[in-house]
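Colleague: Build the 3D model from these lines:
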Amino acid sequence: MKQIHYQEEQRFTQWWLWTLLLGIALPICHGLYQQLYLGKPYGSNPASNPTFIGFGLLYAGILWLFYVMRLRTKVTDKKIIIHFYPFLKREFLKNGITTAKVLKYGFVGGWGIRYWTKYGTVYNVKGNKGLYFKMNNGDKYLIGTQHPIALKKVLKALSWPIED
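Modeller: Okay, here's the model as predicted:
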């Protein structure tokens, strides 16, 4: 593999997000405990035990997904590699990029993978700074970063088509 000149990994570590996710989990856990262990129906219209267990497992899966999701960005001499684990892996070749810019982009409808924004396809996990670039075929992309200055410096040093 080519030498990696820049590497970054971002995860969903926002305190408010985890407070919300775990706050939703508490009543689910309480209800499961009350209904399955204590044998007292949970709520005024309780779900059956298999339905409640299924819902609890589904929510545990959502929590696990947020825990393992990450955006990895790597820059080599010839390409940018992103891996939005566990969903996709993409490579963008240097010779396919016409222009690039590190910018502050504001809100694009949430975090994750966003399509059809004014920046094209957006890959972000947190924050509001990223590498925006256009491809030869007209496609546009934005990759979120927590280290915009370092990323820009590396791209300039490698003679990528980066604007100031």
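Colleague: switch to C-alpha atoms for all contacts and neighbour counts from now on
Modeller: Noted.
Colleague: which helix in the chain runs the most residues?
Modeller: Longest helix of the chain, by residue count under DSSP state H: helix 49-68.
Colleague: And that helix, what's buried?
Modeller: By neighbour count on 16 or more other CA atoms under 10 Å, the buried set for helix 49-68 is 52, 56, 59.
Colleague: Please name every helix or strand in contact with that helix.
Modeller: If contacts are counted by 3 or more CA pairs under 8 Å, 6 or more residues apart in numbering; DSSP states H and E, helix 49-68 sits against helix 15-32.
Colleague: buried ones in the helix it packs on?
Modeller: With burial defined by 16+ other CA under 10 Å, the residues of helix 15-32 counted as buried are 25, 28, 31-32.
Colleague: got it, and stretch 94-108?
Modeller: Buried positions in stretch 94-108, judged by neighbour count with 16+ other CA under 10 Å: 94, 97, 99-103, 105.
Colleague: just to revisit the earlier point, closest one of the buried residues of helix 49-68 to T19?
Modeller: The shortest approach to T19 among the buried residues of helix 49-68 belongs to Y59, at 14.7 Å (CA to CA).
Colleague: any idea how far R114 is from L63?
Modeller: Remark: distance between L63 and R114 (CA to CA, to the nearest Å) = 20 Å.
Colleague: Other residues contacting the particular helix or strand that has V122 in it?
Modeller: Assigned by DSSP states H and E, V122 falls within strand 120-124. Here strand 120-124 makes contact (CA atoms under 8 Å, 6 or more residues apart in numbering) with 71, 84, 108, 111-115, 139-145.
Colleague: So which of these is the closest to L20?
Modeller: Here the nearest of the contacts of strand 120-124 to L20, counting by CA to CA, is W111; it sits at 15.2 Å.
Colleague: Please give the structure of this sequence too, so both can be compared:
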Amino acid sequence: MAKFIFRETQRFNQTWIWAILVLVTGITFYGIFTQPVEGWDIIIPIIILGLVFMLFVSLQLKTRIDENGLSFSYFPLISQRKYSTDQIKKLELIEYNSLTKFGGWGIRFNFAMWGYNVGGKHGLIVTLKDKKFLIGTQKPEEMQKAIKQFEELKSA
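Modeller: Next up is the predicted model:
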């Protein structure tokens, strides 16, 4: 059997998120330049907005599944985490609503598991011996192939 390698890199590219960021930036700059402010009153909001923009530009969820196991990172907040095939008890692809299940997107906790997502409605529930977590995916068909390969490796 040929080895299937699942790779996915996701970013926050939803128009509404960027529209909100641009709107908040516009309102902030309007306030800065129409009010009599000086010094740090101008610099601090510009620095904060710059940092928020840099964060959203750099955020990316990377997932990889191969015959050795699963790895993912949520750069720049979470460095690469690796789980071998032996550590993983079960992989399950689900369809879900991130807003109702986790209260939104990003890195979330719903008192049952951690969720790592950037959008979409599909996710991979990874069950380990002592915990479980969800990684969002926008490639459910390819993810299903990776799960099938994982199940075949586990049963062999």
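Colleague: Can you flag the buried ones in the contacts of strand 120-124 of structure 1?
Modeller: 71, 84, 111-114, 140-145.
Colleague: Most widely separated two among these?
Modeller: Farthest-apart pair in those is L71 and K140; separation 18.1 Å (CA to CA).
Colleague: From I53 of structure 1, how far out is the nearest residue to Q3 of structure 1 once chain neighbours are set aside?
Modeller: The spatial neighbour of Q3 of structure 1 that comes closest, neighbours along the chain excluded (CA to CA, 6 or more residues apart in numbering), is T76 at 5.8 Å. T76 of structure 1 sits 47 Å away from I53 of structure 1, taking CA to CA as the criterion.
Colleague: and if you look at W116 of structure 1?
Modeller: 37 Å.
Colleague: just to revisit the earlier point, so the residue nearest to Q3 of structure 1 is in contact with Q7, correct?
Modeller: No: assessed by CA atoms under 8 Å, T76 of structure 1 is found out of contact with Q7, at 9.2 Å.
Colleague: For the two, work out which one has more neighbours and name it.
Modeller: Neighbours per residue, other CA atoms under 10 Å: of T76 of structure 1 and Q7, the larger number sits with T76, 19 against 15.
Colleague: Report the contact partners of the counterpart of that one in structure 2.
Modeller: If you follow T76 of structure 1 across to structure 2 using TM-score structural alignment, you land on D66. Residues in contact with D66 of structure 2 (CA under 8 Å, 6+ apart) are 3-6, 146, 150.
Colleague: Now with 7 Å, please.
Modeller: Going by CA atoms under 7 Å, 6 or more residues apart in numbering, D66 of structure 2 touches 4-6.
Colleague: Repeat that for V68 of structure 1.
Modeller: Residues near V68 of structure 1 by CA under 7 Å, 6+ apart: none.
Colleague: And it, how far from Q10 of structure 1?
Modeller: From V68 of structure 1 to Q10 of structure 1 the distance is 11 Å (CA to CA).
Colleague: if we can go back for a sec, between the buried residues of helix 15-32 of structure 1, which sits nearest V125 of structure 1?
Modeller: For those, the nearest to V125 of structure 1 is A25 (21.8 Å; CA to CA).
Colleague: Can you tell me what Q146 of structure 1 aligns to in structure 2?
Modeller: Checking TM-score structural alignment: Q146 of structure 1 goes with Q138.
Colleague: With adjacent residues omitted, what lies nearest to the residue nearest the centre of structure 2?
Modeller: What sits nearest the mean C-alpha location of structure 2, by CA atoms, centre = their mean, is N117, with 3.2 Å. Nearest non-adjacent residue to N117 of structure 2, counting by CA to CA, 6+ apart: G136, 4.5 Å away.
Colleague: show me where structure 1 has strands.
Modeller: For structure 1, the strands defined by DSSP state E occupy 6-11, 70-75, 79-85, 88-93, 97-104, 112-117, 120-124, 129-135, 140-144, 162-163.
Colleague: can you pick the most crowded of the contacts of D66 of structure 2?
Modeller: Among the contacts of D66 of structure 2, the one with the most neighbours (other CA under 10 Å) is F6, at 18 neighbours.
Colleague: ok, now which ones touch it?
Modeller: F6 of structure 2 neighbours (CA under 7 Å, 6+ apart): 64-66, 142-143, 146.
Colleague: any chance of those residues in TSV, plus distance to Q35 of structure 2?
Modeller: TSV is the format used below for the contacts of F6 of structure 2 (distance: CA to CA, whole Å):
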residue	distance to Q35 of structure 2
R64	50
I65	53
D66	57
E142	53
M143	52
A146	56
